[in-house]
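Undergrad: need a structure here:
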Amino acid sequence: MPQSQEIDPVFVSIIVAFVAHHVFRRHETYSLRAHALLIFVPPFVIATHFVHRPDGYGTLAHLFAKSLAIHVVALLSSIVMYRLSPWHPLARFPGPPLRKVSELVGAYYAAIGKKATAISELHKQYGSVVRTGPNSLSIIDPSAMSQLWSVPRGPWNIGPKMSYKNLTMMGIQDPEEHAQRRRPWGRGLGQAAIKEYEHPLMARVELLVRRLEEQKGELNLTKWMGMFSVDFMCDMAFGGGTEMLRDGEHTNAFRMLQRGMSIASVFTQVPWLGVYVGHIPGAGAPLRALHKVARTFAAKRLERGSSARDLFHYLNNEDLADAAPPPREHLIGDAILAIVAGSDTTANTLVNIFYCLLVNRSAYATLQAEIDKFYPSGDNPCNTRHYQDMHYLQAVINEALRLYNPTNLGGQRQVPPNGPPAVAGSLVLPPGTIFFMPPFVVNRDPRYFSLPSAFWPERWLIASGRIRFDSKEARVPAPLKQDEFVHNDAAFVSFGSGPINCVGKALATVEMRMVVCALLHKFEFRLRDGWDPREYSDNMREYITLTTSEVPVVLKARW
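TA: Below you'll find the model as predicted:
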């Protein structure tokens, strides 16, 4: 009997599955065609090879179904065994077995909005470096972090984009291409451009003050910060487009943005799932709605042209006489990034600042006194001339960012698959390793900050030498002693670091300072009677960005 007739098709299916897995893991792709070839072609070839044998293996359909089932089971078995084996490149890093096997565990926590909290618990159990996925790590060692900021971005943006093509600037992994796409953003968010944005920012802040002054009784501060941030984002990025502060949130744009972030957070864990969903008509509706809004804003701005030097003036190279405009898809991606980074993160941070102040009345009083010192009654707190000298204001902002960083897990990074390992002291990350350095965890680690869960702005003034630890104004929480005081600036990177840090840091800082100064200058805020502040943390969700919950306040004009 010929040898080929003696080979069992089950055995062949298993061998082919193991070979396919080890070929595929060296050449990973997000192409659905490649995935289909991997899953369906080997069983079909095996079925057609054995169907005409005289051994009686059955019909082609029967043999294909059997081969497909065996192939898939063998493929999954090979994947699981390899990821748990001592031969995996990340085998030496500790972590739960289920997380080593699949990113779907992380996707579950992303779906319920507790991704950062889950990572924090893992670090308590396993240490400073934890394996959080088959090929991913979480790192909270500041000495290693400082050496890893130059590593390129990971593939996380593919999922929310629901495509591996035409990625936004945030999703580009190639350092040279990223630097090229970032240049217009650098011009559009440089100091000269920010000075031009101060006028529309001041107009929006003054409108926010007037609208709040018109309100009677209780109001939801979270809602008003959301409407303000979307309006200013549209002014700054597109030269206008929304009037939520004036007309109300009729479009539900901010809620749509937050719903989109919840789905996008899942897709960052499993980018291939986002690509799959992108091929299903009607699926991923909140994300598609966000993409549609971005397309609409970009199209209207391009049709209208540049009446002012908004962000799109730079992104479209309108400031360069001899430069061609970028492809339209690039501008649409830039619009998505502007909407998310320019409104969602700023609104959430402003809400966090006010929440922290309202539950810490001594800090509230100290900051209000500083604002009154620099801007007495009759002065305009939207004038930025004193902001650099308002050290307690900056300490409050830093402390709120430390406790509630809007990008709670930070940006995902990936060691280039075809390059050398990334080395940070004794830590060696093999090529292809995906990792992140979560501010939510680092900033709440007692090794880096004393009393890490406490809102204590004075810690920043002590660390910078502006006040003494044993002074009255330090307001040191008992029972902390001076020799126990810990403050590691290297662990606080609220806007990222390195060549792919947050390009909008300077504008966001001006925006936060102006809003806080204007509102505390004009109003006296208090929380609604009977509201439990613990509801705020309980209802907060950790998606791609931190999603804040309702903060009910009552306010009255001071003058």
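
Undergrad: please count neighbours and contacts with C-alpha atoms only from this point.
TA: OK.

Undergrad: tally up the residues packed near the residue nearest to Glu103 when sequence neighbours are not counted, please.
TA: Nearest residue to Glu103, sequence neighbours excluded (C-alpha to C-alpha, 6 or more residues apart in numbering): Gly133, at 5.2 Å. Gly133 has 25 neighbouring residues, counting by other C-alpha atoms under 10 Å.

Undergrad: ok, Gly133 touching Arg99?
TA: Yes - between Gly133 and Arg99 there is a contact at 4.7 Å, judged by C-alpha atoms under 8 Å.

Undergrad: overlap of the contact sets of the two?
TA: Gly106 (C-alpha atoms under 8 Å, 6 or more residues apart in numbering).

Undergrad: list the contacts for Thr345?
TA: Counting by C-alpha under 8 Å, 6+ apart, Thr345 touches Pro406, Thr407, Thr545, Leu546.

Undergrad: switch to 10 Å and redo it
TA: Counting by C-alpha atoms under 10 Å, 6 or more residues apart in numbering, Thr345 touches Gly226, Ser229, Ile339, Asn405, Pro406, Thr407, Ala508, Ile544, Thr545, Leu546, Thr547, Thr548.

Undergrad: how about residues contacting the host helix or strand of Trp272?
TA: Using DSSP states H and E, Trp272 falls within helix 271-278. With C-alpha under 10 Å, 6+ apart as the test, helix 271-278 has contacts from 29-32, 35, 103, 155-164, 263-268, 283-285, 287-288.

Undergrad: one more, please, to line up against the first structure:
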Amino acid sequence: MDIASMSYQNTLLSIAGAGLLTHLIFKRTETHEPSHLAALLLGFPAALTPLVMHHSSSILGAGSTTFLTFWATLGASIITYRLSPWHPLAKYPGPLICKASKLWLAVLSLHGKQFTYYAKLHEQYGDVVRIGKSGLSSILPSVTRLTSASCSTGPNELSIRDVAAVAPMMGPQGFPKGPFWDGRIPEAQTVKPMIALRDKTEHTRRRRPWTRAFSTAALKGYEDIITTRCVELVETLAHQEGTVDMAQWISFFAYDLMNDLAFGGGTEMMRDGDVDGLWHLMEAGQKSAIFMSHVPWLGALFLRFPKFANDLKAFREHAKKCVMARLLRGSPHKDLFHHLIDEDGVAANLPTIFEVISDGGVSFYAARSSKLLKQITRLRLQAEIDELGDDAMDYAKQAHLTYLNSAMCVPHSQPTLSYNPTLSPASTQKRKHASVPAGPERQPALRRRRKNHRAPALLACLYTSYVPKGTSTFIPFFSLHRDPRCFSPLPDAFLPERWLPPAQQAELEPGLFTDTEQENSTVVLNANAFIPFSVGPSNCVGKNLAWMEMRMLVCRLVQAFEMRFGEGYDPGRWEEDMLDYFVTIKGRLPVVLTPRK
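TA: Next up, the predicted model:
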């Protein structure tokens, strides 16, 4: 047909058809290459503009008509499909705005309150909520068996608040990691940090030196380092007057300690304060990082620009400098990097220098685990620690303090309460405020039978449901740890007694645990739902160090001080001020310290 003879209506239909074709291309490729995006979103409608020239009086008018028609059709096609009953996740409930685009959650995450948003969604929609689509288009309506292969299509996403999903999703045979980290790591970075690895075999290989670094023997060598920093914090706090911000001081303590443990020293925040702005830089970088995690295709695109996410890039450069300095100067003691670079010569395969540098920044984020210490001020805990006297800093004896373990670390083994002794223990406060409130992302991936041949569409079973290929899933720790079906009574409360044996529960809190006339008297403790350090092959490798650090510092602080909140401080503000940028950003905690005699 002669272009000049096409009617205006047919011309617009041709442009709309091009928009639909572009949607199909995005469905197949999920491309975020700038040249490909420019060709599809700009070049395609530009090439169609001459069709409208015969029906317009100016090039500007023709171009405006073409581009608006093309983009409107493309957008309408994408949104219509995502909201349609033909979408593979159509049966899962969720807000329309989340079904239409993950950009909504990406923007919401900048406010740091995504964990409370997820909690509200689960209260409204149930245990499985469809919360978004982070790719440019939508996945094809097919499903596949879970494997370790990566999936090229951008994910839809389900939030699952159900203890039955923990093992199949995160256990030894669970799903590989999702694309959460893809938007935070530049594509040009060929060696990814271990935490970002989606290949399960490669992750296992890279994790081995970390496992040695946090073994029982290695932890024994860290005791003196931790003790020294605990003593320094107590002595520093003893010279402070009036109300102190314990959140800030424990952050400084944790940062100094992790530098000692990871790099053989290098910072003195407890002595000098954050003079270089490193703690601020670490936290500020998380804001842009969480946005990019929600829309990894956009993060991969933006990270190509040198001025984007400056805080994040600056802190990673600082971490690399710390690693290089440690490699050059060595360490006076067996620190974390002693094991990571295998200075004992026990590893069959040494990690490359690029792998060591890439993993260096992860050590800094371990400093955040100490935030749990700030609310443990009960008299029962104080009395138990006082009984140790001069042995209060003996880690072996700390491990047997019943109330300390219940307030912080180890739930009592009670089969009748569904306690699984193989699970990672952690504190009740960590149950309330996990360091990663939203939980880590997982994604069923494509299985490959042989090169360039994909398996037929098969089902990947996740507890009672099915997860289509390319669908990201995660368990919101904040919501699961407050589920009354798993923790009762008072699922939202800091209640160390819930982890004690029944006899001690009845003795210490008879009104809660023995009064059968009370509606909330039924004791429920399902430790399978208690996963603050995650579970499975990708769980927190440093959890044993976190327990040691928390026990030792709590014992030292409780022995040294009487603690109360600052005048006029509402403890409810702690949760209100807490921000979630994948890792938790905490607010102020004003405390008055009185030295004990």
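
Undergrad: circling back to that earlier point, show the buried residues in the contacts of helix 271-278 of the first structure.
TA: 30, 103, 155-164, 263-268, 284-285, 287-288 (16 or more other C-alpha atoms under 10 Å).

Undergrad: mind checking how far the aligned residue in the first structure for Lys27 of the second structure is from Pro97 of the first structure?
TA: Using TM-score structural alignment as the criterion, the counterpart of Lys27 of the second structure in the first structure is Arg25. The gap separating Arg25 of the first structure from Pro97 of the first structure is 19 Å, by C-alpha to C-alpha, to the nearest Å.

Undergrad: more crowded one of the two?
TA: Ranked by neighbour count (other C-alpha under 10 Å), Arg25 of the first structure and Pro97 place Pro97 first, with 15 against 10.

Undergrad: that one corresponds to which position in the second structure?
TA: Checking TM-score structural alignment: Pro97 of the first structure goes with Leu96.

Undergrad: what segments of the stretch 201-350 of the second structure are strands?
TA: Secondary structure of the stretch 201-350 of the second structure (DSSP state E, counting those that start in this stretch): strands located at 243-245.

Undergrad: which residues of it fall in helices?
TA: Applying DSSP state H, counting those that start in this stretch to the stretch 201-350 of the second structure gives helices spanning 216-238, 246-263, 269-272, 278-294, 296-302, 310-329, 336-340.

Undergrad: isn't Leu379 of the second structure right up against Val558?
TA: Yes - taking C-alpha atoms under 10 Å as the definition, Leu379 of the second structure is a contact partner of Val558 at 9.4 Å.

Undergrad: pull up the overlap in contacts between those two.
TA: Residues touching both Leu379 of the second structure and Val558 (C-alpha under 10 Å, 6+ apart): Ile385.

Undergrad: just send the helices of the stretch 201-350 of the second structure back as CSV, with distance to Ala399 of the second structure too.
TA: Compiled in CSV, those are given as follows (distance: least, C-alpha to C-alpha, whole Å):
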stretch, distance to Ala399 of the second structure
helix 216-238, 13
helix 246-263, 21
helix 269-272, 27
helix 278-294, 31
helix 296-302, 42
helix 310-329, 32
helix 336-340, 22
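
Undergrad: out of those, which comes closest to Thr66 of the second structure?
TA: In this view, those are compared for proximity to Thr66 of the second structure by C-alpha to C-alpha, and helix 296-302 is the closest at 25.0 Å.

Undergrad: corresponding residues in the first structure for the closest one?
TA: Under TM-score structural alignment, helix 296-302 of the second structure corresponds to residues 271-277 of the first structure.

Undergrad: how big's the offset between that stretch and the second structure?
TA: Stretch 271-277 of the first structure differs from its equivalent in the second structure by a mean of 2.7 Å after superposition (mean C-alpha distance after the TM-score superposition for the first structure).

Undergrad: may I see the buried residues of that stretch?
TA: Across stretch 271-277 of the first structure, burial judged by 16+ other C-alpha under 10 Å covers Pro271, Trp272, Leu273, Gly274, Val275, Tyr276, Val277.

Undergrad: Val428 of the first structure: which element?
TA: In the assignment (DSSP H and E), Val428 of the first structure maps to strand 427-429.

Undergrad: chain center to the helix or strand just after that strand, what's the gap?
TA: Where DSSP H and E defines the elements, the next helix or strand beyond strand 427-429 of the first structure is strand 434-436. Put simply, strand 434-436 of the first structure sits 13 Å off its chain's centre (C-alpha atoms, centre = their mean, to the nearest Å).

Undergrad: quick one: residues in contact with strand 434-436 of the first structure.
TA: Defining contact as C-alpha under 10 Å, 6+ apart, one finds that strand 434-436 of the first structure is touched by 129-140, 145, 148-149, 151-156, 409-417, 429.

Undergrad: in the second structure, what stretch matches that strand?
TA: Aligning strand 434-436 of the first structure against the second structure (TM-score structural alignment) gives residues 472-474.

Undergrad: what lines up with Ser363 of the second structure in the first structure?
TA: In the first structure, the residue matched to Ser363 of the second structure (TM-score structural alignment) is Ala338.

Undergrad: if I look at its match, how far off is Lys292 of the first structure?
TA: Using C-alpha to C-alpha, Ala338 of the first structure is found at 14 Å from Lys292 of the first structure.

Undergrad: overlap in contacts, these two.
TA: Ile332.

Undergrad: neighbour count winner among the two?
TA: Using other C-alpha under 10 Å, the more surrounded residue of Ala338 of the first structure and Lys292 is Ala338, with 21 against 14.

Undergrad: many thanks, have a good one.
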